[in-house]
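Asker: Please find the sequence and the predicted model below.
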Amino acid sequence: MLKQLGLVSLLATAIFPVYASQHIVVVPSCLLTTTIDYKTLATQQNFSLITTSDKGIDQLVEAKQVMRKKECGGFMDVTQAWNSYQTKSIAKNKAKSFLADHLLATQLSSTKEATYDIKYSTQVNQLIATINPQDMWSDLTTLTKFPDRYSRGDNGVKAAEWFKSQVETLAKNNGRNDVTVYFVQTGGYKQPSVVAKIGNGNDPAAVIGGHMDTLSSSWELKPGADDDGSGSVTVLEAARVLLNSGMHFKKPIYLVWYAAEEMGLVGSQYVVKDFQAKKIPVDAVMQLDMTAYEYHNEPTIWLMDDYVNKDVSKFVETLISTYVKVPVKHSRCGYACSDHASWTQGGFKSSMPFETEMNRDNPDIHTSNDTMDKLSLQHMHDFAKMAVAFAVEVAEPVV
């Protein structure tokens, strides 16, 4: 570990923006080791704000694989937010103020109050009956044939193009002229995120997403079947069911495939920034990151209790009990473990259902062994039911 910044360099950091080869990162302090090249800018609670290089990001990625079962396995690259951040007082240290505001924003979003009810059981049951597990398996087979879906490489771009093409074809085949599919660029990363909007309305939307990227296949293939091929395919099946149904909704539905999640939730932060810039209102967000691995064949769907909104999570629990009819239990990440944290940080109400308890998740993720033979199609099917129910109940079908 490098020494902390001196006063002169800290002031310089507070004045001048950080460029592409440098990163500002919020990280659990326990993740920082002597093998990571970084400089500490500020510390609060159990988190540190650091500056590091591209190499340091790769080192953090390696470290989080080792530490992820200890509530210490993730980080958030906040470079974009740092560059646009303005302190409320010039007397305040930018780093300390930034970290304090970052942590406060998460807390405020988590406690926002909202009310959700089960209203459209006829429509939900009609749609979930049309979910096709074999289509999901076929899509996942296609997705895992990429050597990787790395956000800095051409395969990551090809994966994004594949998802975009899939939704565009669905819209065309169903004669839907109310579907818009577009890329959101991801700063210094090649891979863009893919956003599909169903409906022309401007009411507060339902958002369902998963990340499509994997780590690099430089040393070994990275099929990413579970992480997060499973979640990405679950989102795609929700899109297929919604578009094939011919159903229209009072509120728009956004389906999102995020880029560069593995590199610090980068793609989702750019998507959230895009929503904010366009003043797109959002009612509720669901993140699907790993939906197909069962620990000892346990069908339970787990809800993460941190970096989420309590009322949205409560609603998702009701959806599972009502429509999926499998056990629901609660766990926690202990850090910003997936893209829902970007929405929470941005002031939106999010949720994070997960395949297992956090410390019993798939041991093969981020390796060449993250393959389909380890997965449960039934578990992924259950998550698809939940996702479709979420979309229908939040977006409200026109009846």
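Answerer: Yes, it's here.
Asker: Please make it C-alpha for all contacts and neighbour counts, starting now.
Answerer: OK.
Asker: and the most centrally placed residue in the chain, how far is that from V285?
Answerer: By C-alpha atoms, centre = their mean, the chain has its centre lying nearest to D339, at 2.5 Å. For D339, the distance to V285 equals 10 Å [C-alpha to C-alpha, to the nearest Å].
Asker: Got another one to weigh against that:
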Amino acid sequence: MNLRRAAWVSSTLATCLVGAAHAGPKVWVSVGEDAYRLLRRAGADIEQVELHTLPVQAPAAEGSSKLVRRDESVYLMRVDSDALPRLSQDVHQRLNRCAGYVMHASRAQGRQELSGFRAALLRQETAGKVNYEIDNQAEVNALLPQLQESNVRSTIVQLSTDYKNRYYATHYGVNASDDLVKTWKALAAGRADVTVKQFSHNWPQKSVIMTIKGTTSPKQIVVIGGHLDSTIGNTQEESIAPGADDDASGIASLTEVARVLLSSGYQPRRTIQFMAYAAEEIGLFGSAAIAADYKAKGKKVIGALQLDMTNYQGGTSDYTMITDYTNAAQNTFVKNLAAYYTPSMVVNQGACGYACSDHASWTRNGYVASFPFESLLSQDNPYIHTPQDTIDKSGNNANHAIKFSRLALAFAVELGSDGPALLTK
């Protein structure tokens, strides 16, 4: 990631990242314990460090069904922005996960956001706003056979080969967003209840949102998202960053769900939104902006599902439910969906650390989010963030990604077909 390429002010992070040729500016970031150690080991120029703690639930051991509650150390600091591309690579290579940091406009904003994040996590421990009964079997079972692996595969190939990269600051990243709008609008042709729009940011790439308006409870929103951008360690305009798994696969999995829902004429009671987030790889920027905007406007997102990497099956598990910075009640619902609609699938549990993907943006803003991942974190795709993140690393098929389409479709219909009568007091 080249953070000297652009200058912007994000509506939620509002950080200027313009630097000189030899050194970047100091920026405020928050990182988890492991990422903090990597920054120190790399000799990053760090100052004004302060410790915060966030309550999370994590498996007692990777893959374990037993969860333990712990306080995770999170460090707020000023750091040279040029250290962040190296941090992103080290987090992937040494910690087997992505991202790992969130930017803040100032120390005061960082403190405020971390305090709000802690409060949101504590509230979620006792949250129970939605009845997660599986009660739309006829609708789901009628739609599941319409999902096609070939369509998912085709989308992965298109996104990973039509552009040299999909980085948030390159013209390829901009084109990927513009082209996805056209693709989704074509799927929605003839549906007056469906809109496809871009969500503009103060950086070049835009996020994309498809909305299927609910018939009776349109103000209640079900979100299914993944990130559109791709990166290698120090992404330039002409860098080769195909991002077939990270995250063309997630966009492909959710696009196939949208295709089936639209082509079948399905009309949800609640509003369903499909989102392709911009700029995830530089600190969850796109999803953070959207989630903060929804919170500011009082939008009622009853559940968000994150699809970030769905097509590399690194081990025997089919889904790994990420338990930290997600909602326990909705996680149980997603696991129940997997057991009911895909009973042969093996479900494990894992933790991915602070700010590892876009689900954290929804959780940070007080919403309920879940993140089913493609493998145990120790067995994740070793090729992501390199020019070798191509579909051949997944056998030139989308057999794993289609499983996530099935899970996401069940999630969309089971929540989307319900209405306010199912909200608990």
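Answerer: That came through fine. Computed from a predicted model, the values in this text were never measured in an experiment.
Asker: returning to what we had before: could you check which residue of the second structure pairs with the residue nearest to the centre of the first structure?
Answerer: Using TM-score structural alignment, the partner of D339 of the first structure in the second structure is D358.
Asker: Please verify my assumption that its match contacts M309.
Answerer: No - checked against C-alpha atoms under 8 Å, the pair D358 of the second structure and M309 is beyond contact range at 11.9 Å.
Asker: Flag every buried residue along stretch 192-205 of the second structure.
Answerer: In terms of neighbour count (16 or more other C-alpha atoms under 10 Å), stretch 192-205 of the second structure has its buried residues at V194, T195, V196, K197, Q198, F199, H201, W203, P204, Q205.
Asker: and those residues, which of them are in strands?
Answerer: V194, T195, V196, K197, Q198, F199 (DSSP state E).
Asker: how close does the closest residue to the fourth one other than its chain neighbours get to I402 of the second structure?
Answerer: Distance criterion C-alpha to C-alpha, 6 or more residues apart in numbering; nearest residue to K197 of the second structure, sequence neighbours excluded, is I209 at 5.5 Å. Counting by C-alpha to C-alpha, the gap from I209 of the second structure to I402 of the second structure is 21 Å.
Asker: same deal with S263 of the second structure?
Answerer: Counting by C-alpha to C-alpha, the gap from S263 of the second structure to I402 of the second structure is 18 Å.
Asker: Farthest-apart pair in the buried residues of stretch 192-205 of the second structure, please.
Answerer: Using C-alpha to C-alpha, the two most remote members of these are V194 and W203, lying 26.5 Å apart.
Asker: contact partners of stretch 48-62 of the second structure?
Answerer: Applying C-alpha atoms under 8 Å, 6 or more residues apart in numbering, the contact partners of stretch 48-62 of the second structure are 65-78, 114, 117-118, 121-122, 323-325, 349-351, 376.
Asker: Same question for stretch 104-116 of the first structure.
Answerer: Counting by C-alpha under 8 Å, 6+ apart, 306-312, 315, 341, 344-349, 394 sit against stretch 104-116 of the first structure.
Asker: one more time with 7 Å, if that's ok
Answerer: For stretch 104-116 of the first structure, contacts defined as C-alpha atoms under 7 Å, 6 or more residues apart in numbering pick out Y307, V308, N309, K310, D311, F315, T344, Q345, G347, F348, K349.
Asker: so how far is Y340 of the second structure from the aligned residue in the second structure for the last one?
Answerer: With TM-score structural alignment as the criterion, the equivalent of K349 of the first structure in the second structure is V368. Using C-alpha to C-alpha, V368 of the second structure is found at 22 Å from Y340 of the second structure.
Asker: Also T195 of the second structure?
Answerer: Taking C-alpha to C-alpha, one finds T195 of the second structure at 31 Å from Y340 of the second structure.
Asker: now swap in A142 of the second structure and tell me
Answerer: 14 Å.
Asker: what does A292 of the second structure give?
Answerer: For A292 of the second structure, the distance to Y340 of the second structure equals 34 Å [C-alpha to C-alpha].
Asker: Between the two, which is the more surrounded one?
Answerer: It is A292, of A292 of the second structure and Y340, that has more neighbours when counted by other C-alpha atoms under 10 Å, with 19 against 14.
Asker: what's the matching residue for that one over in the first structure?
Answerer: Under TM-score structural alignment, A292 of the second structure pairs with K273 in the first structure.
Asker: distance from stretch 173-183 of the second structure to the first structure after superposition?
Answerer: Once fitted to the first structure, stretch 173-183 of the second structure is off its aligned match by 1.1 Å on average (mean C-alpha distance after the TM-score superposition for the first structure).
Asker: Residues contacting that stretch from elsewhere in the structure, which ones?
Answerer: Outside stretch 173-183 of the second structure, the residues that reach it (C-alpha under 7 Å, 6+ apart) are N165, R166, Y167, V196, K197, P204, Q205, K206, S207, V208, D229.
Asker: Wait, a helix at the match of A292 of the second structure?
Answerer: Yes - under DSSP: H, G, I helix; E, B strand; the rest coil, K273 of the first structure falls within a helix.
Asker: Next, work out how far apart the closest residue to it other than its chain neighbours and F275 of the first structure are.
Answerer: Spatial nearest neighbour of K273 of the first structure, excluding adjacent residues (C-alpha to C-alpha, 6+ apart): G346 at 7.9 Å. Distance check for G346 of the first structure against F275 of the first structure: by C-alpha to C-alpha, it reads 10 Å.
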